[in-house]
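Peer 1: Give me the fold of what follows.
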Amino acid sequence: MKIQKLAVILLLLGAPVFAVGANLPDAPHIVVSARGEVDAVPDMAQLRLQISETAKTSAPAKQSVDRRVQAVLDVAAKLGLAEEDITASQIRVFPDYQWRDGERTLLGQRVERRVDLTLRDLSRYGQLVDGLLAAGIDELGNVEFDLSRRDALLDRATERAIAEAKRQAELLAGGFGGRVKGVYHVQKMGVSAPRPERVMMAMDAKAGAAEMPVSFGTETLSVNLNAVFLLK
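Peer 2: A predicted model of the protein is given here:
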């Protein structure tokens, strides 16, 4: 009878967590909520470079863009970036206008090309930035610091949530003289996995990467779940 009373009390405490009609047994049981967390430091970076030039005609503008794009590709190759981690878009050419006092003035022809780089070894981040500076890139645009093993880290957080749910169930049951028979139902309530942090960076050609300290920070990935355990 003690176990049955325990099941009723814990069921009432856990009632707000489960919606009406949730999968709850008629037998004595315990409802617990648990959370598992994993802290991780980003280990990769994604850089989006917008390389552009405006000139009176498109030919010299394209030559300037082509030269800097090739320099970026050379830097990436020197650092050993894989081909799939380097993406260069098609060239865009369009008139570049300036608006002043409601009037439009043609400045020339603008040529743009975007290059995306994925760096999977952040220990070489400084070398990459210095190489881009030497290539004539003075603004990185969006830099995203991410986790290459995000799925595996979420699995680890799930394992910790499961272990915590079992610990709580055994502690509660044992405290009232009962024992856990086994799990009856598990409901994953939510996953918190912050997406990559975007950083806007402008670079000074007179200052190397060593003078531009960057903190990659720490991300916390978490998993929440509810579990129903049957009691003996």
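Peer 1: use CA for all of it now, contacts and neighbours both
Peer 2: OK.
Peer 1: can you tell me which strand in this structure is longest?
Peer 2: With secondary structure taken from DSSP state E, the chain has its longest strand at strand 103-119.
Peer 1: Now the second one, please; I'll put the structures next to each other:
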Amino acid sequence: MRRLPTAPSLAPAFLALALGTAFLPLSPFSATVASAQEARTPREPIISVSGEGKAAVAPDMAILSLAVVRQAKTADAAVSANNTAMSEVLAAIKAEGIADRDVQTSSFAIYPQYRQVAPKDGIEPPQEIIGYEVSNTLTLKVRDLEKLGGLIDKTVKLGVNQGGQIEFTNTNTDEVMTQARKAAVAEALAKAKTLTEAAGVKLGRIMEISENSAPPMAPPMMRMTMAKDSGNGVPVAAGETSYTVNVNVVFSIDP
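Peer 2: Prediction:
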């Protein structure tokens, strides 16, 4: 008897299909469902406040800017005249006990001096150079403030004829900055307590805190007109330097 061919078994195909289905990646719909579930998760209530703290202290150092400016018909002559005057100024500064590390040349510049020539036949000719100006600026750190007025007076008499800006500061600001930080955090905490009490909720733990320190608020920078008749000493008032710290604090809100 003739045997009919046996039909191929479908079991391996079904098994392969089942395995393939088991390892299919998540569809976009599944990811959307997961995101929606995460979005429905309740977020911990928080309160964010800021605080500012200030502390002031008498300065113990002054940063002084002094400049020697000289003019001449040629650049070489202007530089030579400037160098002579600046050498005397530097010698006087050293004689006052200012250390070399506290004296720095902050700028040196040569500027041509021009004269406008009258137009001729409706044509305006180029300007003519009639001389040169040389400026040499020093920046000093004066650590003994009692010497400041006399130092300014002496350098003016020796040739300083521009500048006079004074910035008062402190060599060590650790203690005053600590005071400002404490004041800033205290202000932020007081704000948070006021807000939560007004809202009828309880203030929780600190979750995040950050600081932003502002530059020191020194007394207004002084700019003095340099003159030969400055007297025995320039009167200088140091006042106080104020330091500011800003903080941002995030608290949790307890149920």
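Peer 1: thinking again about what came up before, need the contact partners of the longest strand of the first structure.
Peer 2: 44-58, 61-62, 65, 69, 76, 81, 85-99, 125 (C-alpha atoms under 8 Å, 6 or more residues apart in numbering).
Peer 1: Mark which of the residues you listed are part of strands, please.
Peer 2: Among these, the members falling in strands (DSSP E) are 44-55, 86-88, 92-99.
Peer 1: What remains of the residues you listed if I keep only buried residues?
Peer 2: 44-55, 86, 93, 96 (16 or more other C-alpha atoms under 10 Å).
Peer 1: from those, which is closest to residue 191 of the first structure?
Peer 2: Nearest to residue 191 of the first structure among these is residue 44, at 21.7 Å by C-alpha to C-alpha.
Peer 1: these two touch, right, the closest one and residue 147?
Peer 2: Yes. With contact defined as C-alpha atoms under 8 Å, residue 44 of the first structure counts as touching residue 147 (6.2 Å).
Peer 1: residue ranges of the helices in the first structure, please?
Peer 2: Assigned by DSSP state H, the helices in the first structure fall at 2-14, 58-78, 125-134, 150-175.
Peer 1: Throw those into JSON lines and include distance to residue 204 of the first structure, thanks.
Peer 2: Output for these, formatted as JSON lines (distance: least, C-alpha to C-alpha, whole Å):
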{"stretch": "helix 2-14", "distance to residue 204 of the first structure": "57"}
{"stretch": "helix 58-78", "distance to residue 204 of the first structure": "17"}
{"stretch": "helix 125-134", "distance to residue 204 of the first structure": "8"}
{"stretch": "helix 150-175", "distance to residue 204 of the first structure": "33"}
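Peer 1: Of the ones you listed, give the one that comes closest to residue 39 of the first structure.
Peer 2: The minimum distance between residue 39 of the first structure and these falls on helix 150-175, with 8.6 Å, by C-alpha to C-alpha.
Peer 1: In that closest one, which residues are buried?
Peer 2: Quick answer for helix 150-175 of the first structure (16+ other C-alpha under 10 Å): 153-162, 164-166, 168-170, 172-173.
Peer 1: Off-centre distance for it?
Peer 2: Put simply, helix 150-175 of the first structure sits 24 Å off its chain's centre (C-alpha atoms, centre = their mean, to the nearest Å).
Peer 1: mind listing what the most centrally placed residue in the second structure touches?
Peer 2: In the second structure, the residue lying closest to the centroid (C-alpha atoms, centre = their mean) is residue 215, at 6.8 Å. Applying C-alpha under 8 Å, 6+ apart, we find residue 215 of the second structure in contact with 243, 244.
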